[in-house]
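Peer 1: only the shape, not the letters, is given here:
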């Protein structure tokens, strides 16, 4: 869409390339014990290539759970062997629901919830990802947000009563109404937590209300992340 004549090739690797996410504080250790991979020098949000049993794997360290995590991209034909070796060594299978709960505890955005093509990064608490210092750096979308004064922003919510926040629920703050963008029951904290997009000005320490099944339920506005590396922060 934005290539403007640049030489870009897109190749469909389904059925050829596999992908397996190994997430959690022991991710690096279990990959070393099972496959002999030493990833101690691989920094967060970086990737490398490794050799394993005459195969070339791409390995990245971009875990999206608030804990450590490694993603491996081996040939699709090797996925069964790798899965069986990891589970035999103690890795426990889990789905995207578990990952989503952990990324919410870590206060991390989910595309389609906190951010999409219609929500600019200043509203989605992603202002740190863009820079306006270099006037000549004309990144995609700069014209739309340069000089913008967002009327909404993101907050963290912790329910004070029983109930579970879910995406789309209404939120009331002293500054006006907003909407829950992500909500769940936190297994680490034992209470419902959520992220919400509300009018600017709402601050941690203030109170809010969330409409759950026709009832307005009290919630506290808190700083994010809620949990990091297994430690409760709010």
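Peer 2: Everything's here; your move. Quick caveat, the model's predicted, so the values are computed rather than measured.

Peer 1: contacts, neighbours, all on C-alpha from now
Peer 2: Noted.

Peer 1: for the top strand by length along the chain, which helices and strands make contact with it?
Peer 2: When the chain is parsed with DSSP state E, its longest strand is strand 176-185. Here strand 176-185 touches helix 96-105, strand 170-173, strand 192-199, going by 3 or more Cα pairs under 8 Å, 6 or more residues apart in numbering; DSSP states H and E.

Peer 1: nearest to residue 207, out of these?
Peer 2: strand 170-173 (7.0 Å; Cα to Cα).

Peer 1: list of residues touching the closest one?
Peer 2: Residues from elsewhere that reach strand 170-173, judged by Cα atoms under 8 Å, 6 or more residues apart in numbering: 177-180, 196, 198, 202, 207-211.

Peer 1: of all those, which comes closest to residue 221?
Peer 2: So of those, ranked by how close each gets to residue 221 (Cα to Cα), first place is residue 207, at 5.8 Å.

Peer 1: surely the closest one meets residue 159?
Peer 2: No. Counting by Cα atoms under 8 Å, residue 207 does not reach residue 159; the two are 10.0 Å apart.

Peer 1: okay, those two: which has more neighbours?
Peer 2: residue 159 (22 against 19; other Cα atoms under 10 Å).

Peer 1: now that one: closest residue in space, sequence neighbours ignored.
Peer 2: Spatially, and ignoring its direct neighbours in sequence, residue 159 is nearest to residue 219 (4.2 Å; Cα to Cα, 6 or more residues apart in numbering).

Peer 1: okay, now the one to match up with it:
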């Protein structure tokens, strides 16, 4: 597959004219696998929270801070320095670009604030409210879920919000001709696959040589050029 040079992105031609947009399957699976891959840090910390928190809810704030920094690094900082790529975008050979002069840190952050951070913040807010209302700590919820059925049920509903949010984004991509998330249209962002192959002058010359007669060359009987017609009209 042809690679995309950074010089191509600096052209003033619109993205859709210069590049092939990534397929919906590539965009969806790359995002899904990015979410799974990015969980390698926060998931083990969450599952072992009761072992290292010692029943202190203050450590939950530390867990939130570590998770936020990791998501920020993976979904914002790395794409900014790696020309719009995450690890799974690189695997699927796609990247995030813009029709504007440069893909900025703010545009990537604004995009991921809606896709990743907003549903995560909603889930965290619900979790904190539940802990305050029921007066329990997170390690107790993990170790004794049967004794805290209502808090656990609310936690599960809050977690399912993230799933429905992602499904809504998938539906949005499927309904959009440019395969954009709804915030991509505002930020003028696209996910591309590779440059379009344009027919250059050398290929045109090769085609004209193929059409030449072996002995007559371009002088084929019965074919009158525009120059010949002008000479005839001048007689």
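Peer 2: Thanks, I have it. Since the structure is predicted, the reported quantities are computational estimates derived from the model, not experimental observations.

Peer 1: just give the TM-score of the two.
Peer 2: Taking TM-score structural alignment, normalised by the length of structure 1 as the basis, the two superposed chains have a TM-score of 0.24; 98 aligned residues with a Cα RMSD of 6.2 Å.

Peer 1: just to revisit the earlier point, can you list the buried residues in the longest strand of structure 1?
Peer 2: Judged by neighbour count (16 or more other Cα atoms under 10 Å), strand 176-185 of structure 1 contains these buried residues: 178-185.

Peer 1: okay, strands next: where are they in structure 2?
Peer 2: According to DSSP E, the strands that structure 2 contains are 19-21, 95-98, 189-195.

Peer 1: want to throw the contacts of strand 170-173 of structure 1 into JSON lines with distance to residue 98 of structure 1?
Peer 2: Below are those laid out as JSON lines (distance: Cα to Cα, whole Å):
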{"residue": "177", "distance to residue 98 of structure 1": "29"}
{"residue": "178", "distance to residue 98 of structure 1": "26"}
{"residue": "179", "distance to residue 98 of structure 1": "23"}
{"residue": "180", "distance to residue 98 of structure 1": "19"}
{"residue": "196", "distance to residue 98 of structure 1": "20"}
{"residue": "198", "distance to residue 98 of structure 1": "26"}
{"residue": "202", "distance to residue 98 of structure 1": "29"}
{"residue": "207", "distance to residue 98 of structure 1": "28"}
{"residue": "208", "distance to residue 98 of structure 1": "27"}
{"residue": "209", "distance to residue 98 of structure 1": "26"}
{"residue": "210", "distance to residue 98 of structure 1": "24"}
{"residue": "211", "distance to residue 98 of structure 1": "25"}
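
Peer 1: quick one, what contacts residue 178 of structure 1?
Peer 2: Residue 178 of structure 1 neighbours (Cα under 8 Å, 6+ apart): 170-172, 196-199.

Peer 1: determine which two of these are furthest apart.
Peer 2: Distance extremes for those: the farthest pair is 170 and 199 at 12.5 Å, using Cα to Cα.

Peer 1: joint contacts of those two?
Peer 2: Common contact partners of residue 170 of structure 1 and residue 199 (Cα under 8 Å, 6+ apart): 177-178.

Peer 1: and the longest helix seen in structure 2, what other elements does it pack with?
Peer 2: Ranked by residue count and defined by DSSP state H, the top helix of structure 2 is helix 149-175. Applying 3+ Cα pairs under 8 Å, 6+ apart, one finds that helix 149-175 of structure 2 makes contact with helix 24-37, helix 118-134.

Peer 1: now distance to residue 150 of structure 2 and mean neighbour count too, for the ones you listed, in JSON lines please.
Peer 2: Below are these laid out as JSON lines (distance: least, Cα to Cα, whole Å; neighbours: other Cα atoms under 10 Å):
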{"stretch": "helix 24-37", "distance to residue 150 of structure 2": "28", "mean neighbour count": "16"}
{"stretch": "helix 118-134", "distance to residue 150 of structure 2": "9", "mean neighbour count": "15"}
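
Peer 1: grab the nearest non-local neighbour of residue 58 of structure 1.
Peer 2: residue 49 (4.6 Å).

Peer 1: what is the host helix or strand of the residue nearest to residue 159 of structure 1 packed up against?
Peer 2: Assigned by DSSP states H and E, residue 219 of structure 1 belongs to strand 215-222. The contact analysis (3+ Cα pairs under 8 Å, 6+ apart) places strand 215-222 of structure 1 against strand 152-159, strand 207-212.
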